[in-house]
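Participant: Pasted the sequence and its predicted model underneath.
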Amino acid sequence: MTEFLLSVHVLVAIVTVGSITVAASMFPRVALRACGGGEERGGRSEGTGTAVLLHRVCTGYAVAGVVVPVFGIATGAQLGVLTDAWLIVSLVLTVAAAVLLGLAVLPGQRRLLALAEGAATEEEARPTASRLSMTTGMFNVLWAVVVVLMIVRPGSTTGA
């Protein structure tokens, strides 16, 4: 059972968190380019359509990503490591990343999309894009630390 729980946890983490980190990292540059104009297709610039798609990927996978800590906690319970410091820190960082995603990254994407769809210039949108890039970078670093903790498991008797 532990192998199944761990497999689901890792697979869902790769698919959801990996997709979010890539899409969220690409988003500010694509949305900023859309603010600079671009080829019109169906009443919307090509860059704006791509930015909308990247935002949908982030939003959709954020919802699906709830499964990651659920299966992570179930796996931790099976292994008897729920009170290990590395797991507790990982859970705290996961919550921090989720809060950052929900309260800063996704709303920042919506603000930048509104600028792009409102025909803002690239110069007008640059401060918003810069803040969003920084926030997305912080989100990505949190996940990188969680991955390292999951692999190294400092202080764990089951660690590598």
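Facilitator: Cool, got the structure.

Participant: only C-alpha atoms for contact and neighbour calcs from this point on.
Facilitator: Will do.

Participant: which SSE is the residue most central in space within the chain in?
Facilitator: Residue closest to the average C-alpha location in the chain (C-alpha atoms, centre = their mean): residue 20, at 3.9 Å. Using DSSP states H and E, the element containing residue 20 is helix 18-35.

Participant: For that helix, buried residues please.
Facilitator: 19-21, 23-35 (16 or more other C-alpha atoms under 10 Å).

Participant: of the residues you listed, closest to residue 46?
Facilitator: For these, the minimum distance to residue 46 (C-alpha to C-alpha) is 7.3 Å, reached by residue 34.

Participant: here comes the other one, which I'd like you to weigh against the first:
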Amino acid sequence: MTKILLSLHVLAAIVAVGPVTVAASMFPPAVRQAAPAGVGTAALLHRICRVYAKVGLTVPLLGFATAAAMGVLGSGWLVISIALTAAAAGILIAFVLPRQEELLGQLRDEQGVDRRSTARLAMFTGVFNLLWATVTVLMIVRPGSTTGA
């Protein structure tokens, strides 16, 4: 059962988190390049971020189930990974998605988009991506692991 849970956890991470990280990274340049009437690409990227963020909820759920099955819920690397995952989710919910919506609103209202706004969004997106990359490395390396890898 552990192998099935771990496989589902990894697949969910690839399928759900991957598109969010890519689409969120592509959003600021898409907004900068969008003509006031051409918001289609930016709107699509925002929708990908929103939808896959919801699908991404399966990743920590499957992760908890996998960790419980493996008996590693109290491991330091896992606790740190959980904290970093929560931080990444918080940044996505509190900073990335709302700022994307705000910039889309400005484009739809044919207002100019401030370059500093897109730069701030790119910064939050970068932090989000860096947190996920760190979690990925922790999941692979697992300090103190007995796998010998």
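Facilitator: Arrived safely. From a predicted model like this one, the values you see are computed outputs, not experimental measurements.

Participant: hmm, back to that, which non-adjacent residue is nearest the residue nearest to the centre of the first structure?
Facilitator: residue 58 (4.9 Å; C-alpha to C-alpha, 6 or more residues apart in numbering).

Participant: all strands of the second structure, in order?
Facilitator: Using DSSP state E, no strands are found in the second structure.

Participant: where along it do the helices fall?
Facilitator: For the second structure, the helices defined by DSSP state H cover 2-12, 18-33, 40-55, 58-70, 76-91, 97-108, 115-141.

Participant: What is the shortest one packed up against?
Facilitator: Just to be clear, that refers to helix 2-12 of the second structure. helix 58-70 (3 or more C-alpha pairs under 8 Å, 6 or more residues apart in numbering; DSSP states H and E).

Participant: what does the helix it packs on correspond to over in the first structure?
Facilitator: Alignment of helix 58-70 of the second structure against the first structure: residues 67-79, by TM-score structural alignment.

Participant: how about residue 94 of the first structure, what's its match in the second structure?
Facilitator: By TM-score structural alignment, residue 94 of the first structure lines up with residue 85.

Participant: Quick one: residues contacting its match.
Facilitator: Under the criterion of C-alpha atoms under 8 Å, 6 or more residues apart in numbering, the neighbours of residue 85 of the second structure are 60, 131, 132, 135.

Participant: how much space between it and residue 17 of the second structure?
Facilitator: Plainly put, residue 85 of the second structure is 11 Å away from residue 17 of the second structure if you go by C-alpha to C-alpha, to the nearest Å.

Participant: That concludes my questions; thank you for your assistance.
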